[in-house]
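K.L.:
Predicted model and sequence follow; I will ask about them next.
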Amino acid sequence: MLPRLLLALVSGLGLTAAFEPFALPVLLPFAVAGYVGSVHGLRARAALLPGAVFGIAFYFTHIWWMKSSVGADAWLALSAAEAAFYALLGPVVAVLRRAPAWPLWTAAAWASMEAIRSGWPFSGMPWGRVSYAVVDTPVAPLLPYVGVAGLGFLVALAGSLLAWVVLERGRRLRGVLGLVLVVALVPVVMLAPWQVEETGEATVAAVQGDVPGPGNDILYDHRQVTRNMVEATVDLAERVERGEEQAPDFVLWPENATAVDPFLDRSTNEAIWEGVRAAGVPVLVAAIVDAGESHIMNQGIVWDPVTGAADRYTKRHPVPFGEYIPFRSVFEGWNFGRLTELGRDQVSGTRTEPLPIAGIRVADAICFDIAYEDVLHDQVRRGAELVTVQTSNAMFIHTHQIDQQFAITRLRAIETGRYVAVASPNGLTGIIGPDGSVIAEAEPRTTSVLVERVGLSTGLTPAVRMGAWPARVLALLTLIGLLFTLRSYARSRRGQTAPAPATAAPTTDATTAAAVPDRDDPATELEETKSP
């Protein structure tokens, strides 16, 4: 067992190295192959241990940034919970290993596990899906065709086939042929990349106002954060008036541009009006808005220079134990970690319609929303022409979380076929093309305003059209594979335990027949063993 555990450990660390800050995506199929190899040939129960070692090695290192930015307790709890999914996948892979064409079923199980942990428990944690590491690889153009779940399946299939080539000595040729077919998809898609026709243009200004003090605490001086956004917007308006900058159609502010309710706090309300009126165009303001004594809402608010606050998008996926406490009444009285810091819970939004801003239909996402397919898919299917991301990565500014999230954002641009504008208080702020390329990027921890001309689109990629269906189909494939394998195993077990058919005695003399020992009787075999 020790060699298996070492293989699982190395493979889990290899999967971590595929993501930022190392960004070595070539390791993806090898990491999956190592996982499969570590549980190969084991009974279901025994496969739990190498699966757990893999999950611990991967997730505790993949989100290491949480330890210093959020807290060791949150890092330990979340890492352990996510590692458990890889542990539970071990028995599933061990069972599916007995099925014909097992790499297919194994890859479906891997992708299904990623989809399940991305939405459960509570709102799940999508960080670490293998698709999120492919942004600068030749396989990234597959995203508009198959989506995140589909591409995760293909990466896992390549890894499973690689394991087949190594483990199945008698059937290596089949594994090699399967691997060749999967790899062959890449040049095919590169020759015919998905193209979404542009139906218009717009100019967007993304504001990065910077965060005072240590830079990693948005509440250190939250009023100055708002002031920085206003001053950067006023400065932009002055440069536009002097002809030094093109006039934007709308301005994008980041999440936590104001940490207090702008409808209840007079000075904040006046500051926002100052910036919006100076811009002379709508500003998409991200604000924390009260929702009663025990709840708040994290909203992107379209603030018009004439009519004021209008349409709003409310964050759909607040972070459990980061922005709300699940089953808060159960933990009432506990006094540790985030429970002492979160006095009020964030309410989940339900909006699926794009925001109308300056005549443009915009799909908005707030921070971790970008890691979930449903947020952008729902809005793009309903006519969104452009994507905006309002994020507050200040608490992660000294970690590699900001790079991981920006990579996910670039993948969403490819998947949806849309330009994406990202605004963050102090990084990473940027403008991304529909092919995932970074058109403009602000230096972290600076006050910057990016003004760029972007294309608008209304066409839909196959991935957006399919929505959640690839994940559902893969889950169904996994279930079919398990049922097929377990049924075949049960049949083979019944065949092994069935009694041998009785044979006629060589004579009708009962006494003689009784004197002839039965060679198929285990008791007889035991007696013969005892005889000298």
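P.N.:
Done, it's in.

K.L.:
Every contact and neighbour count from this point should use C-alpha atoms.
P.N.:
OK.

K.L.:
Run through the helices of the stretch 251-400 of the chain in chain order.
P.N.:
Along the stretch 251-400 of the chain, the segments classed as helices by DSSP state H, counting those that start in this stretch run 266-279, 373-381.

K.L.:
which residues sit against the first one?
P.N.:
By that I understand helix 266-279. With CA atoms under 8 Å, 6 or more residues apart in numbering as the test, helix 266-279 has contacts from 223, 226-227, 229-231, 233-234, 236-237, 251, 258, 260-263, 282-283, 303-306.

K.L.:
Go through the protein and flag its longest helix.
P.N.:
In the chain, taking DSSP state H as the definition, the longest helix is helix 469-497.

K.L.:
helices or strands next to it in the packing?
P.N.:
helix 72-96, helix 102-117, helix 143-167 (3 or more CA pairs under 8 Å, 6 or more residues apart in numbering; DSSP states H and E).

K.L.:
Make CSV from the ones you listed and add distance to Val188 and mean neighbour count to it.
P.N.:
Below are the helices and strands packed on helix 469-497 laid out as CSV (distance: least, CA to CA, whole Å; neighbours: other CA atoms under 10 Å):
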stretch, distance to Val188, mean neighbour count
helix 72-96, 30, 21
helix 102-117, 21, 25
helix 143-167, 12, 25
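
K.L.:
now these in TSV, with distance to Ala133?
P.N.:
Shown next, in TSV, are the helices and strands packed on helix 469-497 (distance: least, CA to CA, whole Å):
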stretch	distance to Ala133
helix 72-96	18
helix 102-117	14
helix 143-167	10
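
K.L.:
which residues touch the helix or strand containing Ile402?
P.N.:
Assessed by DSSP states H and E, Ile402 sits inside helix 401-416. For helix 401-416, contacts defined as CA under 8 Å, 6+ apart pick out 19-21, 63, 65, 132-133, 135, 140-141, 143-145, 147-148, 370-371, 376-377, 380, 393, 396, 419-420, 427-428, 432-438, 460-461, 463-464.

K.L.:
Okay, one more to line up with it:
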Amino acid sequence: MRVAAAVLAGGALYWCTPPRQLWWLAPLALAVFTGVLHRRGLRAAFGYGVVFGLAYMLPLLGWLLDFLGEQFGPWPWLGVGLVEALFFGLAGVGMAWVSRLPVAPLWQAAVFLTAELLCSAFPFGGFPWGRLAFTQAEGSLLPLASLGGASLVGFGVALSGTGLAGLVALLPRPRRGGRSPEARTAWRSARLLVPALLALVPVVLGAALAPTLDTGAETGTARVAVVQGNAPDVGLDLLHRDRQLYVNHVRAARELAADVEAGRVPRPDVVVLPEQVGSWGPERQDPALRRVSERLGAPVVVGGLARGPGGELSNRVITWRAEGAGEEYVKQHLVPFAEKIPLRSVAGAVSPFVRRFDRDMVPADEPGVLPSGPVRLGVGICYDVAYDDVFREAAGAGAELFALPTNNAWYGPSEMSYQQLAMARLRAVEHGRSMLVAATSGVSAVVRPDGSVAHRTDLFTAETLVDEVPLRSSTTPATRFGAYVTWGVVALGLFAVAWSAWRTRRPGRGDDVVC
């Protein structure tokens, strides 16, 4: 029964991820998972956590099958899913370990988030794709992002879930003894109050913050264009279609320029193209993009692969103007086994990029803030959006608008693009900025500072979005203090583990019943 419940909880957590809008399922999934761990030993808790993690991560990462399945089979998908599930196993151990502490739901939520953040950092730079916060692109908990970032949103989900589980665990267990019925009723009510409050506080706080999400312009507005030139749905064969990606997107940009020159479309202030459109050497020459920028009378921000003077390879965004290449941003978080390849001698069994790139790409650690016409554009590339630091640093460095060039054409008509859009929506709320998502084959979108989607494209279509967006300069509490919130949650989790260890060594305290 517990194994079945763990599978059900993991499946429910997956089912609330985009493109579905069932955000309220996430706390319920955590509640069931917490219930599965109730009064379990550590070895059993690890097993239940792994089962929960597999039931969540394998369907969530189904797009890996679209990408690698035909050539490499299910092994990369199963391998990544299992590694991620091991961290859920650690979460299960930690939650069971602290379950006998007073106010246990608080500590269990902190331990779950600590394991999640550990997964986001290790191994090989981590893989934060399955974070709880990314299930909350809709609903009452999303506004928490403006206060404490993705970590606070995830903590709110977990706390609501563990609070519900604590409430249910206490309902069928009235105390017996010498107290009067009235005293027993009062005692049960007092004990139920704590988990009930813990379950409700995140939802109430999120609802209270919703009216504070400001979408107004502070430093003016900008007319923006997001160009989706489309890509063939050929999976791994896209490795050999660089020229087609370039031609498709330059053609789409030229069509936009023709529409502007004919007066059919208002002239944009900045144009954003996706990741992996261009390919440039150290001299940074691209006459076609220079000509497009000249015709548009606006900078064109384009993602692509670039080599430096020493042959080093990087994934970067370049601002093109009529006079040539301008400011650049280099991707900070490289995708393991794709842009950086650990264990290269054996990685060829699971990664096609070993043959494509003879060396790892070089990351940067500078925030991406590109002066683009009248706009200070904060940029992250594709996988960057899953990490907290990239857009936080850009907002802190003065970005007034965000852009996310990405290439999702590898993954076919899977849910991957919708999952990434949800991350972009959370980042918009987190820092109070509009977000432009420019994808080669979709989903491209214009996201408002409150996380709402003003415009979006379909998958595998050629389409250009033009819109007027607010430029904003103020910083949210999450921009200023979000990193401290993350460390605070980790500190709570580690403190709970240490406290529980200390209590188990005290005579007669090993069987305490949790409030």
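P.N.:
Perfect, I can see it now. Quantities reported herein were computed from a predicted structural model and do not represent experimental measurements.

K.L.:
Need the TM-score between these chains.
P.N.:
TM-score of the superposed chains, computed with TM-score structural alignment, normalised by the length of the second structure, equals 0.89; 488 aligned residues with a CA RMSD of 2.3 Å.

K.L.:
Need the winner for burial among the helices of the stretch 251-400 of the first structure.
P.N.:
helix 373-381 (a mean of 23; mean count of other CA atoms under 10 Å).

K.L.:
Give the aligned range of stretch 113-125 of the first structure in the second structure.
P.N.:
Aligned by TM-score structural alignment, stretch 113-125 of the first structure falls on residues 115-127 of the second structure.

K.L.:
Tell me how far the closest residue to Tyr14 of the second structure other than its chain neighbours lies from Gln21 of the second structure.
P.N.:
Spatial nearest neighbour of Tyr14 of the second structure, excluding adjacent residues (CA to CA, 6 or more residues apart in numbering): Tyr56 at 5.1 Å. Look at Tyr56 of the second structure and Gln21 of the second structure: by CA to CA, to the nearest Å, they are 16 Å apart.

K.L.:
more crowded one of the two?
P.N.:
Tyr56 (27 against 15; other CA atoms under 10 Å).

K.L.:
Tell me if I'm right that that one and Gly10 touch.
P.N.:
Yes: taking contacts as CA atoms under 8 Å, Tyr56 of the second structure lies within contact range of Gly10: 4.3 Å.

K.L.:
Mind listing what's buried along the longest helix of the first structure?
P.N.:
Across helix 469-497 of the first structure, burial judged by 16 or more other CA atoms under 10 Å covers 470-471, 474-475, 477-479, 481-482, 485-486.

K.L.:
Could you dump the residues you listed into a markdown table and include distance to Trp110 of the first structure?
P.N.:
Shown next, in a markdown table, are these (distance: CA to CA, whole Å):
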| residue | distance to Trp110 of the first structure |
| --- | --- |
| Pro470 | 13 |
| Ala471 | 11 |
| Leu474 | 9 |
| Ala475 | 9 |
| Leu477 | 11 |
| Thr478 | 9 |
| Leu479 | 12 |
| Gly481 | 13 |
| Leu482 | 13 |
| Thr485 | 17 |
| Leu486 | 18 |
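
K.L.:
Can you give me every residue that contacts Leu82 of the second structure?
P.N.:
50, 53-54.

K.L.:
ok, for the counterpart of Gly432 of the second structure in the first structure, nearest residue in space, not its chain neighbours?
P.N.:
When the first structure is aligned by TM-score structural alignment, Gly432 of the second structure is paired with Gly417. Using CA to CA, 6+ apart and skipping the chain neighbours, the partner closest in space to Gly417 of the first structure is Pro434 (4.8 Å).

K.L.:
Against Gln195 of the first structure, how distant is the one you found?
P.N.:
9 Å.

K.L.:
how far away is the aligned residue in the second structure for Val302 of the first structure from Met57 of the second structure?
P.N.:
Aligned counterpart of Val302 of the first structure in the second structure: Thr319 (TM-score structural alignment). As judged by CA to CA, Thr319 of the second structure and Met57 of the second structure stand 37 Å apart.

K.L.:
now swap in Arg505 of the second structure and tell me
P.N.:
36 Å.
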